[in-house]
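1. Build me a model:
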Amino acid sequence: MSNIDIRRSHSRPLKEARAAIERVAEHIAEKFDVEYGWNGNTMEFSRGGVDGHIAVSPKDIHVTATLGFLLGAIKGPIEREIQRYLDEEFG
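-> Now for the predicted structure:
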């Protein structure tokens, strides 16, 4: 198993940060074929070989994911793609 753990601070109101994470999740879902949904201020996502969440607080975003054996082999590209989408939304 391989893990992704990304933290990013932000200064947006919580509602705007959630909307930005929704856009990030749409990109990730399209690119990696994951399903996602909200549980409070945490977006949970999964598919075969990956489970994770994106927690949104008033001050930061915390992305965690556990990748199975096959996806663990491409952890770097997955992590870079998540970072890229976060950069687009949060600069």
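
2. CA atoms for contacts and neighbours, from now on please.
-> Fine.

3. going on from the helix or strand hosting His53, what's the next piece of helix or strand?
-> His53 is part of strand 50-56, with elements assigned from DSSP states H and E. Next along the chain after strand 50-56, taking DSSP H and E as the criterion, comes strand 60-67.

4. Second input sequence below; structure requested for side-by-side comparison:
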Amino acid sequence: MPKEDIRAAAEDLADSLAREHGVRSYWDGDRVKIKGAGVDGVLSFHDDLIDVSVRLGLLTSMFEAPLRREIQRYLDEHIT
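-> Just a heads-up that it's a prediction; the model follows:
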């Protein structure tokens, strides 16, 4: 998949997370950083690898499984 398409999918994912979970996102090179109450994450891509790293605070950690599923579902549907 071309890098531009991966970036567009990452932007869409960040927008979706902002709408549904109230997080903010901003780009730093080929990485989108995500921040919110109890959430701090980075989605980066290089070569053929997409890396999603999210740190959750104590109260938000109970949402780890649904958040993981949502991100995985989105990537499965939009990244080929």
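
5. circling back: residue range for the strand holding His53 of structure 1 in structure 2?
-> Residues 39-45 of structure 2 are matched to strand 50-56 of structure 1 when aligned by TM-score structural alignment.

6. One more: stretch 18-34 of structure 1?
-> The counterpart of stretch 18-34 of structure 1 in structure 2, using TM-score structural alignment, spans residues 7-23.

7. what about the helices in structure 1?
-> When assigned using DSSP state H, the helices of structure 1 occupy the ranges 14-32, 69-72, 75-90.

8. Can you state the mean residue-to-residue distance of the last one versus structure 2?
-> The reference is to helix 75-90 of structure 1. With mean Cα distance after the TM-score superposition for structure 1, helix 75-90 of structure 1 departs from structure 2 by a mean of 1.0 Å once superposed.
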